[in-house]
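In: I would like to see how this sequence folds:
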Amino acid sequence: MKPLSLLLAVASALGTAVSAGPAVIECWMVEDAGGGRLAKKPAALLLRQGPGTPPPRPDLEPELYLKVHDPAGTLQAAVRRYPSDAPPPHCELSRFIPLPASARWARGLTPGRSCPRALDGAWLMASVLSPIFSLSCLLRPQSEPQPEPALFTSATAVLTVLTYSPIAQIQLGQDALLDLRFAYMPSISEAAASLAPGPPPFGLEWRRQHLGKGHLLLAATPGLHEQMPAAQDGAVAFAAWDDDDPWGPWTGNGTLWLPAVQPFQEGTYLATVHLPYLQGQVALELSVQKPPKISLTPAPLVWAAPGEAPPELLCLVSRFYPAKGLEVEWELRGGPEGSFQKAEGQSWLSALRHHSDGSVSLSAHLQPIPVTAKHHGARYACRVHHPTLPTLGRSAEVTLEVAGLSGPSLEDSVGLFLSAFLLLGLIKALGWVAASRSTSKDPKEKKAQ
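Out: This next block holds a predicted model:
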């Protein structure tokens, strides 16, 4: 049993290591180089390490090799969920300057317009993008001296804004839930400057950008009783701190709920969390979709005489979204050339028909070529490809019957039997009625004699 226990322990350790996500996130430090140009330098976020000092990175400047301390654990929790076989996330670092919120509705967060001296010093904003999560993390490098030569820089994650739904695909007419969570842990100097225990006031802002236009969707400052702009499109946000621990760290929720999503609500959603003089923002992409319904007429059979063309086939592709990306193919299955081939004939598409819910419909037409006896039993199929459908698409089909080659089917045989049975019963009934009438007339005739 000991070897088995050891094997299970090793397997468990390997599973934990695989699911723990990357220990280092490679980044680019992006700065303004003047003249409308940007300068980029390699950087890295060290999230976990083994015993001892961090592994050396001679390819990085020490101030851009950041050993991150995450008191709230939000950044670490997000990275642990990252699949080991997924491409590495995209990460950028930039300089950040603490400033009061510029929006009028958020001015209650910062009664004093000057930034406290406790926030002086260098700040960095890390933006990490991936299909799994999207986050922004406000980092404060530590100023403690290190032994020469310095190999890395320690930094604390002060404010982390995170979403686990960076790409949301919502069915047309259904509700959308755009995930947003955030965590805050003030640095030592901030905590010393603030005498009030408990989480600070915060502001939540959701904006939508689409086709070059943007507008405020929802704004909230819980507990400040400020005059807020009216929410748009029925949007509701769960804006609150999750706990009220006196000294932090604190986590909060800013998830947005949109009822019965329509196509006009597609676009980029910007979620911003405002703290006094600090901000964090993430972007989410929302797209609306609806798979098409497909019907083919005439169905289920189409008739034609040898040498004649079958009647026109109509494939109705109804109630789908988006309108782009739709393709219709006509196939002939089981024909004389083999089990599968492209159907010959003249084909065309109708114009789009728009519906009140934002979905669209169109019809595809095919006028097949004249058929021969070899086409008997073949099937015409209308195959539709659309971004909302699987790779092979979706199809509907009808069976071709060539006149003069079809024997009676089982249904026809049953129908003929039932017809004959009813006819025989009818004849017997008429004979019984006639016999009854003749019998009733005989006694009357005898009395008359």
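In: every contact and neighbour count from this point should use C-alpha atoms.
Out: Will do.
In: where's the residue nearest the centre of the chain, which helix or strand?
Out: Residue closest to the mean C-alpha point of the chain, counted by C-alpha atoms, centre = their mean, is residue 169 at 2.6 Å. Using DSSP states H and E, residue 169 falls within strand 167-171.
In: identify the residue spatially nearest to the residue nearest to the centre of the chain, adjacent ones excluded.
Out: Nearest in space to residue 169, with sequence neighbours left out and distances taken as C-alpha to C-alpha, 6 or more residues apart in numbering, is residue 287 at 5.0 Å.
In: in three-state terms, label residue 419 for me.
Out: On the three-state scheme (DSSP: H, G, I helix; E, B strand; the rest coil), residue 419 is labelled helix.
In: that one and residue 287: what is the separation?
Out: Using C-alpha to C-alpha, to the nearest Å, we find residue 419 at a distance of 58 Å from residue 287.
In: of these two, who's got more company?
Out: Between residue 419 and residue 287, counting by other C-alpha atoms under 10 Å, residue 287 is the more crowded of the two (20 against 12).
In: what about the more buried one, distance to residue 60?
Out: Remark: distance between residue 287 and residue 60 (C-alpha to C-alpha) = 39 Å.
In: next: residue 158.
Out: 23 Å.
In: compare these two and say which is more crowded by neighbours.
Out: Just comparing residue 158 and residue 60: by other C-alpha under 10 Å the higher neighbour count belongs to residue 158, 21 against 16.
In: wait, that one touches residue 189, no?
Out: No: Residue 158 lies out of contact with residue 189 (C-alpha atoms under 8 Å); the separation is 11.8 Å.
In: quick one: residue 377 and residue 366, what's the gap?
Out: Distance, residue 377 to residue 366, by C-alpha to C-alpha: 18 Å.
In: compare those two (neighbour count), which wins?
Out: Applying other C-alpha under 10 Å to residue 377 and residue 366 shows that residue 366 carries more neighbours, namely 22 against 18.
In: next, the second sequence, to be compared with the first:
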Amino acid sequence: MRLNVNIVICLFLCAEVLGIQSLQQVPWLPCMLVDELVKFNDEGHAETQYQHRNAGLQFGHPGDSALNPNAITFLVTGSKVDMRKYIEGAVVEHQLQCEIRRYSTEGIQMRWPGLGAQDHDIWFTSTLRHTDGHFVITSFLRHTPATPTPGQADYRNWPAIADREMLTTSTAMLVFTRTPSVWVGLMKQPSLHCQFDVDHKAVDLTVEWRLQRRGERTTLFSHSRRSGQREGGGVELKGIGRGDASLTLPLTKQSSEGTYVCLVSVPPLFGSHEIALHIMEPPRVSLNVDSVISLVETEKQKVVCEAEGYYPLDVEMEWFREPSGGGGGLLPEKLDTVLYSSHRHHQDGTYSLSAFFLLHASLHDSGSKYFCRVSHSSLRMPIRKSFTLIVTEVDSWNLLWLFFGCGFILVMVATLCVMLPRLSSARAANKRKPY
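Out: Here you go, the predicted model:
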């Protein structure tokens, strides 16, 4: 058993070193079977417990021996649908999450139209998920048990699976997306990827797209191959014929944000993938001053940092001061006198915010650099906008002229205060009649 596991790990490592672009040559993938144990309480309500069991996908032919005999093996045999060809890039074990679950047809009792299907087939889903979010693949595995299970195979009557059992399966259908999460700006036209593959010419095929947003569900597109009916747009019918159900959205706006669901139905199978669309618009940052400010000592200047046009709302703005020279290992000092405006909401759904402070010119601060730092979820690194402060001393001649000017003004004011009453008295005397 140890030798077999080492061989599998070696295959993965070799794929990474040699840059293999798919896993079509890898015969085994480790998985986790999430098994359901359903019990009914005294009130008749179903209570489900989930048991995680070691399992694996093994690709080969009927009758092959298990590569890992200590795990539950799902032997995936000859089918026109091969999930491995949809795995792109050099993928190794730690980059894949593989999960297998039982699948209930929800009361639909019909034979799968594919080759070799039986009335008593039972179903599993296998989901391969890239840890960095590059893709998600959900495959439907059909297993024909040697002994039919009485009644319908669902959570009330799941057939037991032994710890080291091997189940021979065939991939009947898969649904695949390369865009499980999408971040896009405003006024863009993104394409949400959704692809499917079926092991036969599926006449009874239905493709739908839905948008789930704030508790509301909207159907964006629907097409039935059997009836030929079509509603909505954004998906090419020619693409559906090739297994491509990707949706092209109109120009994005704030209301475009939400969860888009691609649904592919071939009875009795119903596959779907959720794609989260996030609107991200980075801020435009500017200052109301030039890169160098020259002030006279004691002079004041209002400095404003403006962040405009960002979405969503979670922006952070801070002002810092770096001492002149920037040496000595001193860290920038965060200013605690900064005031903020309220968030301004624009018609396009974006926001703006201002952070400002009153700069008091001091010779001690001359040569210091001030910078505004803006952080936002759309930015990999914060944006910095800065200026350098130059402070000059007050000119002594200017002080002298200022002194004489103020003195002259004071003398003139005092003179007026004395003369105005006298002028008023003289004017009143002149108005008296001569008799």
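In: residue 19 of the first structure versus the residue nearest to the centre of the first structure, what's the distance?
Out: The gap separating residue 169 of the first structure from residue 19 of the first structure is 26 Å, by C-alpha to C-alpha.
In: same question, residue 126 of the first structure
Out: According to C-alpha to C-alpha, residue 126 of the first structure and residue 19 of the first structure sit 23 Å apart.
In: which one's more surrounded, these two?
Out: Legend: neighbour count by other C-alpha under 10 Å for residue 126 of the first structure and residue 19, higher for residue 126 (23 against 14).
In: host element of the more buried one?
Out: If you go by DSSP H and E, residue 126 of the first structure is part of strand 124-129.
In: next secondary structure after that strand?
Out: As assigned by DSSP H and E, the chain's next helix or strand after strand 124-129 of the first structure is strand 134-141.
In: trace that next one over to the second structure and give me the residue numbers.
Out: Residues 136-143 of the second structure are where strand 134-141 of the first structure lands when matched by TM-score structural alignment.
In: compared with the first structure, how much does the matching stretch deviate?
Out: Comparison of stretch 136-143 of the second structure with the first structure after fitting gives an average deviation of 1.3 Å (mean C-alpha distance after the TM-score superposition for the first structure).
In: spatially nearest residue to residue 382 of the first structure (excluding sequence neighbours)?
Out: Closest residue to residue 382 of the first structure apart from its sequence neighbours, by C-alpha to C-alpha, 6+ apart: residue 330 at 4.9 Å.
In: aligned partner of residue 288 of the first structure in the second structure?
Out: Mapped onto the second structure by TM-score structural alignment, residue 288 of the first structure lines up with residue 279.
In: just to check, its match is in contact with residue 187?
Out: No: look at residue 279 of the second structure against residue 187 with C-alpha under 8 Å: they stay out of range, at 10.1 Å.
In: overlap in contacts, the two.
Out: Taking C-alpha atoms under 8 Å, 6 or more residues apart in numbering as the contact rule, residue 279 of the second structure and residue 187 both touch residue 253.
In: for those two, indicate the residue with more neighbours.
Out: residue 279 (21 against 12).
In: contacts only, for that one.
Out: 183, 184, 185, 186, 253, 254, 256, 257, 311, 312.
In: the strand holding residue 169 of the first structure maps to which residues in the second structure?
Out: So strand 167-171 of the first structure is aligned with residues 181-185, judged by TM-score structural alignment.
In: and the helices in the second structure?
Out: Here the second structure has its helices, by DSSP state H, at 2-18, 237-241, 396-430.
In: can you list these in JSON lines and add mean neighbour count and distance to residue 79 of the second structure?
Out: Output for the helices of the second structure, formatted as JSON lines (neighbours: other C-alpha atoms under 10 Å; distance: least, C-alpha to C-alpha, whole Å):
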{"stretch": "helix 2-18", "mean neighbour count": "14", "distance to residue 79 of the second structure": "23"}
{"stretch": "helix 237-241", "mean neighbour count": "13", "distance to residue 79 of the second structure": "19"}
{"stretch": "helix 396-430", "mean neighbour count": "11", "distance to residue 79 of the second structure": "94"}
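In: make CSV out of the ones you listed and add distance to residue 300 of the second structure.
Out: Shown next, in CSV, are the helices of the second structure (distance: least, C-alpha to C-alpha, whole Å):
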stretch, distance to residue 300 of the second structure
helix 2-18, 62
helix 237-241, 65
helix 396-430, 18
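In: the equivalent of residue 206 of the second structure over in the first structure: neighbouring residues, count only.
Out: The alignment partner of residue 206 of the second structure in the first structure, by TM-score structural alignment, is residue 203. Neighbour count for residue 203 of the first structure, taken as other C-alpha under 10 Å: 25.
In: hang on, residue 203 of the first structure packs against residue 271?
Out: No: taking contacts as C-alpha under 8 Å, residue 203 of the first structure lies outside contact range of residue 271: 10.7 Å.
In: just checking, the residue nearest to the centre of the first structure touches residue 286?
Out: Yes: between residue 169 of the first structure and residue 286 there is a contact at 6.0 Å, judged by C-alpha under 8 Å.
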